[in-house]
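**Student:** kindly generate the corresponding structure for this input.
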Amino acid sequence: MSTNVRSRKSTTTTSKDSNSGGSTNKTTNIKKPSTLLDLLDGSSEIAIYFLMFIYVYICPYTKVEESFNLQAMHDILIHRFNINNYDHLEFPGVIPRTFIGALFVSVLSSPFQYVVEYFGGSKLCMLYVVRAVLGFIGVTALIRLKRSIARKFGLEVAVCFALVVISQFHLLFYISRPLPNVFALSLVVLAYAYWLDNRSTVSISLLTVAIFIFRSEVLILAGPVTLSMLIGKRLKFTNLLVVGVVTALLSVGVSVLIDSYFWQRTIYPEMEVLLFNTVENRSHEWGVSPFHWYFSSALPRALLLWLPLAFLSMLVDRRALEYLLPILLFVFLYSFLPHKELRFIFYALPIFSLGSAITIARIFKQFNKSFIYKLVSIGMIGIFGANLVLSSFFFHASSLNYPGGEAFNQLHQLHSECLEQPLNVHIDNIAAITGVSRFGEISQNWNYSKKERDVLLSDYDLLLAPNATSGFDVAGSISGFTRFQLLRTPPFIQVVKEPQIYIMTSKQLPLKCPKLNSKYHITHDPCGFVKAIAFCRGHKCIKLLIVFKCMNIKLCFLFVVISTFSLLGNSEIFKGAILSSDSWYLIDKFCFTEDDATVNVKVDFRNNPNATLLLYSDLDTVWGKISTGDLTCHERVMAASSQVNSVSGLNGKTVSVDQRRARWWYFAIANCDQNTGSHYQIDIPYYEIRANNDGDSFNSLISADQQGIPQSEIAFILFFLALLIFSIVSIVFLWHRNLESKVMKLFSIVLFFKILALFVCLIYWAMFLRYESGHKDINLAGTSLDLIARALFILLLLLVGQGWTISPFYGNVVSRVINVIMFVVILVMSVAIYLVPNVTFMPSKMYTFFYDTIPGYILLAFFLTIMIWFIVLCRNSYVKQVDIVKKKFFLYFGLIFTFWFLMMPVSVLVSHFLESWVRQKTVVIFNLVVDSIFYSIIAFLFRASKSNPYVHILNMDQKEKGVRLQENGAGGELQQA
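**Tutor:** The predicted structure follows:
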């Protein structure tokens, strides 16, 4: 076996930067082989872009601080040169702002406007577009900084910087928000990049533009940064004066020229802002915070658990002092201003993140030196997971902070039949500052008013207000974030929401809009996707749609076969008897669709004539009270949406459920009479609740949150069965040649458990067709088997990543033991965290989706920990290999299956912000798709074929490791890899 060692050479030259007056070290590296670190570098950049787009999609609306730039973008895109229609002339705000940032983003967004208009999208779609474009600009600046970090501190620090940015919430969440600080932030981040590259004059130019156009406060930052450059002899004072003065004059001139046109008067906006905040000293009118607030509250919330590591970096690497000290001085100086907000020190977050990355990278470099460093490295992984969990909570709470925008959108959806009618809409101040913008004004015939004084509500047909108003009917309400609340049962913590904006209609509205239907349909299609699909259906995509429909028909037919041609029921039935010493007993929950749903209740009250069957809707004012508060029995009864008792006319009758969206309903029995004369407070010999949904003969049987899951499981059980057959054929193919592939054997076991899990779940669904109700223990068993399959697949990936049956360098004893521990822990945790609570006290009646709980988050955090260990294994296997084929294998294998580890947490995170009735089906179906893709990759990589360069097998006679089946002329022979 021959070994080729490639030497890594580098040449270093020193040149003078004529602009900065300092010396610049330029290192030219001869091209090196790609490593897993390089791939992580690229993947982390994609992840940053992806996360930013997720934030935009989930939280598209803006608040009052962002309103000027957002309305300016709207007016530039919609009204263009018709300045008289611009919003700022009617609502100029307290102080004028520059149009330059809004103009730049609008120009970049304008091509997308034609696409949106072509497909019939509304103006609301352009809100997503301008937010995404602005976010793209900011993230691109961060990526540019990250690459400068790689050149200055090394690729390891750059990758750690990206991970720190991903795991903190505020930076990526706000980077797409049209705040003046965010426009300045992009320039400041680019200035940091050039600062790291020792291109000081460019850095000073960018800081000057940010100061004189967007935010004069950047001067407090530019001072310490410039002083650092001068002390370090990276900048000449004469160059500073020339570049600073010229750039400042040009910036002021451009601002006066452009802003005077839009404001219709000679104006330099940033000068007026400076005078307002300093000479007039009125910024304190918006609140005052103590001197230490930035250090004690703002920075810990922004950087979370990474903050101590940022300070530690100044001890770990002396080069960090040059960059951290000026930023610390900036925050210290800014603390003297009484009015404080996190957005004022956004500019500090990238450099603090750099400091944290320096410390993290240094810790991992010392991984093999001692056991302590190994423990600390594992702690870093734990901090990363903890920050992800904390960021998800911040994200969830922030997504509920825009009730005005949600209400404004639903106002148009609820009254879509009246968009052509001339109606008057009044928007209360609370709604206006929590998400309402010109982008949401979909109807050209409606008159939108934001008047705050002398408002006569009788003049309006539609109203958005924080309180219900007499003379108006409440058509809907939007709840917003109030606080976090700790619970005694899973999920142990939850977000408390309360109605904040009511959507109200005038009682005279039906006269003005005769087409108005009493049953509303909310369809969210701001970007015209429905029309795009219709366009596709009418053209070349029609063949694909026909194939899909044919598959759907076949799957439905197959499901009928699986259910043994049972007679079809028409509802899900909850029935049984209740003996309880408690005064209130939760039966179960069911999610009804918005159309044609019915419920039939039959209760035998003869033993408890004072008992009551209670129906709770999922409104925060109804079920929200029950799930979050310790209420008395009478309070629980009074909170119910509907009641059925022994004298009620509803007992035994079928009642339609008329609602405007899919909604959870909770069924409970209560008996508040303490004088029952029996040991049991509740004694119901028989009850039957028959819930019927809209849909076909099967979908009508099950809860709306589960519709679509059975059909998907049928399709994927066939797919996984085909993969199992393929793997068995591969094993037999090798067996006939006296060869063995242990990877394919273990993979077959994984597929067996996956298929068994889906089959058990299908039995659960088939029971609905015969018995009109499923046995939940069967569903628990199916899910538990699926968790076992997932744990076995993780074990397979860890073994292959370590070189099992592939490389003669198959790890050491410690790493093998860690693999076993990882497998056992993930298996026990998965089954225990899911199974034990459901078997004991059935919290599934209370929560909507299991992974959207604290135990679920713990499981996902450990899942990410295993992912880090998998990356380490693949990287070590890659480094030890000499054979180029095997090096490529570990490179691609590590990259590809890292994404498999990420898919589950990502799907859960995204579904966490979807409506509660689609979360479960979204995650289940998405992960079936993901598993089918990555299982197929395993089958392809380890297929038994003489033309396959990546198949790694073991000769059963010689028991040699690292043998590869290769083509040799007409026949085949075994060659040592």
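
**Student:** going by C-alpha atoms from here, please, whenever you check contacts or count neighbours.
**Tutor:** Noted.

**Student:** what is the burial count for E280?
**Tutor:** Residues within reach of E280, counting by other CA atoms under 10 Å, total 10.

**Student:** now show me the structure for the sequence below, then we'll compare the two:
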Amino acid sequence: MSKLLAFLIYSTIPALILLHLLASPYTKIEESPTIDAVHDILAYGIPSPRLGADAVREHFQTQYDHFRFPGPVPRSFLGPLILAAVAKPFVWLDENVDRQLLVRAVLGLFTSFALLSYAKGLQRAFGRPVGYWYLLFQASQFHVMYYASRPLANTLPFAISTWALHLLLPEPDASPDRDRRRCQTALALLTIAGVIFRAELALFLATHTLYLLLARRICIRDTITAGIAGLAVGLTATVAVDSYFYQQFPLWPELTAFVFNVIEGESSAWGVSPWWYYFASAVPRLLLNPFTYLVCIPAALIYVRTPALSLITPSVGFIAIYSFLPHKEWRFIVYAIPPLTAAAAVGAGYFWTHRAKSPTFRLLSTTIFPLSVLVTLGVSLTIFLIPSVANYPGGQALRALQQQADGSRPHISVQLSNLACQTGATLFMSRPRSLGGTTWTFDKSDTIPPHRRSSSIPSRSLFDYLIGERDWLPDSDDEDTEWEIVDSTRAFAGVRLLRPGEDPNDIGGCVVEDTIAAVTGELGRAAYQLTRDILRGYVTRGYWVVLPLEEKLWILRNKKRVPLAAAALGSGTRKDPSTI
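**Tutor:** Have a look, this model is predicted:
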């Protein structure tokens, strides 16, 4: 394989991670503890202990968001601190840089570095074809590429665990002592990540430790040494840093989260899934390409059993044990996806290296598997990515308001509803790059619609704009209302099947159609509509699958505080309340 082709394959991972970042720059509520913590560190700095305990506490309580809006459990500040430290030099170079995009890019590139290191380790351990097939399979998976730059509580530990897994891969020329030291380092890293960031990594660590002991790559003493070292480093770091940021000593955030979610069972309030959910639903969706788990992994277990078992057994064991917890989300088991993908790559690599010995192997390795990668990547970039981009009405509404509001005003205040906060509105958006010296402040403490307020609640007239859901709209017959609707934003509303005779224009917008128009202009929209109508008329007999959009959030102007000219958001979408 030429060096150029190898370079292109290795470049695919970081390129796709950045593509997903640029296509979907906003965040959701699950990411807000991390992204808002990074914002506060960059915006307000870290107070020096020399200021005194009272001054430090006052700084945090008045400036930092986690004091004003604490979550159900504390989350470690070590991740945000690392991201802010890496991003800070770029902020010094360009004060107007999009900081949220910068921070997410730092996280995404860190994740891509871990994935590429893992691929290099596979290449050394099992040969170049395995490393290349791993990169192709991994790049075509939507969830890993899309969430690699997202500041979820699982993303940074995912990168650390992937780097640790790279150290567990065998090296052909390594001595037993070197292999043992690499295993110890990997176990220490997993311990650190579990202690600081995610407690579920304790199970991931346990299954890998047990397998290494059974394979006699380490001994009990090595395990204890690695565990003590990892526990000492992780616990010292998290207690020291987080006790300071939360002004509560001693504080171990992940222990608090573990007690809340597992011991007290509070995580079940977010939903309960059956035992088989991870194996029957989450893992196939994460791997995405059906050939990986229906053909390649079984082939690896048949033809290359020892390497395949070393990759599969600890990961499947981790998923099986974790399945006993009632609340399940795919991100809780994402750490097992690189080794499972690697096992599929081992199977595909075997077919490739033995393609001359069997027509079936040749067909699979030269035609079917490459086509499956292309099809899976296409599905990832269309069926998965396009609807995901349309899932952030809060960020889109706030950005639309900031881009078209009066930039000459020194201060603009906005009241945000729950949905706006949950779907993209973050503290980083209080520094829009295009509005000169305008200062934006957001308030998210009040979730009662304007027309349902009682006299005991402070007046919303203090705000220039509101961004809220349908129940925030003023009554159509209320002539004395101080609020006027000036714009609205739409979001993905599921999947719908158009039947014969139904007009596509009646669904209120289509994700695919709008995305094509955004990229190619109205000519592209017209071409899509023509193609759709032809296929409906001559191929599908009138049926057509659409991804509809519906209005989710509205921007309301305070008529007493903001002149009409400054509030005309210009896209022709202003609506009278009576028409909605």
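
**Student:** which parts of the stretch 1-150 of structure 2 are helices?
**Tutor:** 3-23, 32-44, 53-63, 65-68, 78-93, 99-126, 128-139, 142-147 (DSSP state H, counting those that start in this stretch).

**Student:** helix or strand for the equivalent of L324 of structure 1 over in structure 2, which one?
**Tutor:** Alignment note (TM-score structural alignment): L324 of structure 1 maps to I312 of structure 2. Using DSSP states H and E, I312 of structure 2 sits in helix 305-322.

**Student:** elements contacting that helix?
**Tutor:** helix 201-214, helix 297-303, helix 337-353 (3 or more CA pairs under 8 Å, 6 or more residues apart in numbering; DSSP states H and E).

**Student:** check the mean deviation of the second one from structure 1.
**Tutor:** If you overlay the two and look at helix 297-303 of structure 2, the average distance to its match in structure 1 is 2.8 Å (mean CA distance after the TM-score superposition for structure 1).

**Student:** next, the buried residues of that helix.
**Tutor:** 297-301 (16 or more other CA atoms under 10 Å).

**Student:** same question, the longest one
**Tutor:** Taking 16+ other CA under 10 Å as the basis for neighbour counts, the residues of helix 337-353 of structure 2 that come out buried are 337-352.

**Student:** so which bit of structure 1 is it matched to?
**Tutor:** Taking TM-score structural alignment, helix 337-353 of structure 2 hits residues 349-365 over in structure 1.

**Student:** could the helices and strands packed on helix 305-322 of structure 2 be laid out in TSV, adding distance to L190 of structure 2?
**Tutor:** TSV is the format used below for these (distance: least, CA to CA, whole Å):
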stretch	distance to L190 of structure 2
helix 201-214	6
helix 297-303	25
helix 337-353	15
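
**Student:** before we move on, back to that, next up, the contacts around the nearest residue to the match of L324 of structure 1 once chain neighbours are set aside.
**Tutor:** Sequence neighbours aside, L340 is the residue nearest to I312 of structure 2 in space, at 5.9 Å (criterion: CA to CA, 6 or more residues apart in numbering). Neighbouring residues of L340 of structure 2 by CA atoms under 8 Å, 6 or more residues apart in numbering: 297, 311-312, 315.

**Student:** what do you get for V283 of structure 2?
**Tutor:** 330, 337.

**Student:** okay, and it sits in which element?
**Tutor:** Counting by DSSP H and E, V283 of structure 2 is part of helix 283-287.

**Student:** so that helix corresponds to what in structure 1?
**Tutor:** Using TM-score structural alignment, the partner range for helix 283-287 of structure 2 is residues 299-303.

**Student:** could I get the full set of helices for the stretch 401-550 of structure 1?
**Tutor:** Going by DSSP H, counting those that start in this stretch, the stretch 401-550 of structure 1 shows helices at 403-414, 429-432, 509-512, 529-537, 542-562.

**Student:** what residues does the longest one touch?
**Tutor:** Going back to what we said before, that points to helix 542-562 of structure 1. 536-537, 566, 711, 714-715, 766.

**Student:** buried only: go through these for me.
**Tutor:** 711, 714-715, 766.

**Student:** pull the most distant pair out of those residues.
**Tutor:** A715 and A766 (14.9 Å; CA to CA).

**Student:** in stretch 56-65 of structure 1, what's buried?
**Tutor:** So, applying 16+ other CA under 10 Å, buried residues of stretch 56-65 of structure 1: 56, 58-63.

**Student:** next, format the residues you listed as CSV and append distance to I478 of structure 1.
**Tutor:** CSV is the format used below for the buried residues of stretch 56-65 of structure 1 (distance: CA to CA, whole Å):
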residue, distance to I478 of structure 1
V56, 20
I58, 16
C59, 15
P60, 16
Y61, 14
T62, 16
K63, 16
